[in-house]
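Student: got a predicted structure here, sequence first:
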Amino acid sequence: MSFSRRGFGAFFAAVAFLAVLFIGRVATADFVGALVEVKVQAADDPSQEGMLRIAVPYEKVGSAPAERIRWRLEKALEVKSQHGAVLATIDDLDVDVEGDPKVSLSFAVTAGPAGSNFSITSTTVSFSPLGSPLAFATAAVTVTDEDSNGAVATGLFPGAKIYQARYNSPAVAWADLIASPVVVAPDDSLTAQGRRPTPSGREAMPGTVYSIASEFRFNLSPNDSASGTSTFDVLIPLPSAAYGITALLSCMGLARLRRQR
């Protein structure tokens, strides 16, 4: 049987298609709850609280695979209590989510005069169940003293961590990142960060995963500022059977090409 170079190229195109077919993509994806939600409490009186809640655009609900939503706050916004007191200022807020699935969440905030407790939560990306997908989570926070008396940010997750990447419902914490307190000298800034796995790469998540979300939760000292970035990314693993089939077909193609030379 003749196997020309053109035929060889077509063969490998078929192999590539097969690999993509085995890898697949998320069959369905949806964005559950608010696109992003910011809750703020006065540190000295948690009953004083306010909220910013951005809804998922209607046309994105029940969206197609790998659908992406990117939203960013247009201008700084004060968060006020039910009594009109300013609890904090949201200077920047950016959420980028994909049904593939991936969640990126970034923010910049300034605490109120009594200090502020912040909870900044992404939408939940829901998708077809995946068995032991490969994932990574990374986050960083920069704390800045704004009133020449030092600054402190303290995480409100277990172990005083500032950021959490979680999955499924009820939620299971997969990565609690950024150790605290983050203590800053007067008129200075300091960045703290964390990653799972470290220092790079991906790690298999346990069992079956069908949704992901992320959240920053921390206390910030009065009048000081903090900014943060994060990404929680899940990759659909290539089944071992697909590796075997594509490798076998590739070897067959190479052998045929050699016989034609």
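Tutor: Received it, and whenever you're ready, just let me know what you need. Residues are numbered from 1 along each chain as shown.
Student: rest of the way, CA atoms for contacts and neighbours
Tutor: Fine.
Student: can you give me the strands in the stretch 51-200 of the chain?
Tutor: Taking DSSP state E, counting those that start in this stretch as the criterion, the stretch 51-200 of the chain carries its strands at 68-72, 77-80, 86-98, 102-111, 116-131, 134-144, 151-155, 163-167, 172-177, 182-184, 189-196.
Student: got CSV for those, with mean neighbour count and distance to residue 258 too?
Tutor: As requested, these are arranged in CSV below (neighbours: other CA atoms under 10 Å; distance: least, CA to CA, whole Å):
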stretch, mean neighbour count, distance to residue 258
strand 68-72, 14, 45
strand 77-80, 19, 67
strand 86-98, 22, 44
strand 102-111, 23, 43
strand 116-131, 22, 39
strand 134-144, 23, 37
strand 151-155, 24, 62
strand 163-167, 25, 49
strand 172-177, 20, 49
strand 182-184, 19, 62
strand 189-196, 18, 45
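Student: my read is residue 222 is in a strand, agree?
Tutor: No - counting by DSSP: H, G, I helix; E, B strand; the rest coil, residue 222 is not found in a strand; it is coil.
Student: what sits against it?
Tutor: Residues in contact with residue 222 (CA atoms under 8 Å, 6 or more residues apart in numbering) are 111-116.
Student: where's it relative to residue 85, distance?
Tutor: 14 Å (CA to CA, to the nearest Å).
Student: ok, now residue 151?
Tutor: With the distance defined as CA to CA, residue 151 ends up 22 Å from residue 85.
Student: equivalent analysis for residue 158, please.
Tutor: Look at residue 158 and residue 85: by CA to CA, they are 30 Å apart.
Student: next one for the comparison:
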Amino acid sequence: MVHGLSAQLRWVALAAVGVLVCTGAALGGASPATASIIEVTATCGGHTDTFSEVFPVASFGGVLPWAIQGLVMADEGQELAVFSDLGVVFDADPQVDLRFAVTNSSMTDPVYVSIKAARLVFDGIPNAEARATASLTLTDGAGSPANASLTSAGTFPNQKLYQARYGTHPVVWTNTAFASLVAQFSTDFGQGMTERLPALGWSDLGTTVYMMESEFEFILSPGDQASGTSAFVIVPEPASICLLALGGMVVARRRRRAA
């Protein structure tokens, strides 16, 4: 399902006092580097199912949301997992927000789940800064074995369950990890975990960034439920934004004088 697009203004000029306040960058739009807007894999009891949805547009500006409810993952008549909610929101600025809510359909076997948002390509962001946040909630299902757990599949370091990645080349995907967040955990009833990098402010990447993507990957205990949300944002450092904006103002002023 594709919703309407809406542009966002990310800078404010205070010309009256000669001050320019910059909080983001107005980029020239974004486009997918992968064919699918989202890719999901579920494996349980020797069965595997995959789901993907074609990216609905070749490029976009502003905000592009997508969501589905009631997605059933099954193989050869064997139900593996049910997603009561699955969604992603892309912002061309750029930003990727990923969310899900899933139940393991098996009362005896754990289910492996991977949820990957499309990789975005955008105009190079010089002197880039980034931040990422991930939250996961785990609930012990009714009638399921005691002690619900979300376990690392071993792909991300330090037993983490979410990863945000970026690319530093305009064509070749460098697959550079920015943040691996939320370590595996368990609970007897229900528990939520949240992690953010950095804890405050922004992390300086010290390079130009052209691509980004994010992914949840975990193993969910039998009969239990898990939900998660994440946000991954990349911006130029404030000095770079202001220099670009001031450069544009100088050019405009010269043109007016020439006229």
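Tutor: That came through, no problem. A quick note: this is a predicted structure, and the numbers were derived from the prediction, not measured.
Student: so for residue 158 and residue 85 of structure 1, which residue has more residues nearby?
Tutor: residue 85 (15 against 11; other CA atoms under 10 Å).
Student: counterpart of that one in structure 2?
Tutor: Alignment note (TM-score structural alignment): residue 85 of structure 1 maps to residue 78 of structure 2.
Student: helix, strand, or coil at residue 11 of structure 1?
Tutor: Classification of residue 11 of structure 1 using three-state DSSP returns helix.
Student: so who does it touch?
Tutor: residue 253.
Student: stretch 47-54 of structure 1: how far from the chain's middle?
Tutor: Computed by CA atoms, centre = their mean, to the nearest Å, the chain-centroid distance of stretch 47-54 of structure 1 equals 22 Å.
Student: what do you get for stretch 147-157 of structure 2?
Tutor: 19 Å.
Student: first-to-last residue distance for that stretch?
Tutor: 24 Å.
Student: touching that stretch from outside, list them.
Tutor: Residues outside stretch 147-157 of structure 2 that contact it (CA under 8 Å, 6+ apart): 112, 138-141, 159-163, 180, 183-189, 217-222, 224, 226.
Student: mind redoing it with 6 Å?
Tutor: Stretch 147-157 of structure 2 is contacted from outside by 140, 159-161, 184-188, 218-221, using CA atoms under 6 Å, 6 or more residues apart in numbering.
Student: how about stretch 177-196 of structure 1?
Tutor: Under CA under 6 Å, 6+ apart, the answer for stretch 177-196 of structure 1 is 136-145, 148-155, 160-163.
Student: repeat that for stretch 99-116 of structure 1.
Tutor: 26, 29, 41-43, 65-67, 87-97, 219-234.
Student: can I get the strands of the stretch 51-200 of structure 1 in TSV with distance to residue 243 of structure 1?
Tutor: Formatted as TSV, the strands of the stretch 51-200 of structure 1 follow (distance: least, CA to CA, whole Å):
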stretch	distance to residue 243 of structure 1
strand 68-72	29
strand 77-80	51
strand 86-98	26
strand 102-111	24
strand 116-131	17
strand 134-144	16
strand 151-155	42
strand 163-167	27
strand 172-177	28
strand 182-184	45
strand 189-196	26
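Student: for these, which one sits closest to residue 211 of structure 1?
Tutor: Closest to residue 211 of structure 1 of the strands of the stretch 51-200 of structure 1 is strand 116-131 (CA to CA; 4.2 Å).
Student: in structure 2, what stretch matches that closest one?
Tutor: Strand 116-131 of structure 1 corresponds to residues 111-126 in structure 2, going by TM-score structural alignment.
Student: residue 243 of structure 2: which element?
Tutor: helix 238-258 (DSSP states H and E).
Student: what angle sits between that helix and strand 120-125?
Tutor: 70 degrees (axes from the mean of the first three to the mean of the last three CA atoms, to 10 degrees).
Student: how about the contacts made by residue 132 of structure 2?
Tutor: 196-197, 231-232.
Student: mind doing that once more with 7 Å?
Tutor: Remark: with contacts taken as CA atoms under 7 Å, 6 or more residues apart in numbering, residue 132 of structure 2 is in contact with 179, 196-197, 231-233.
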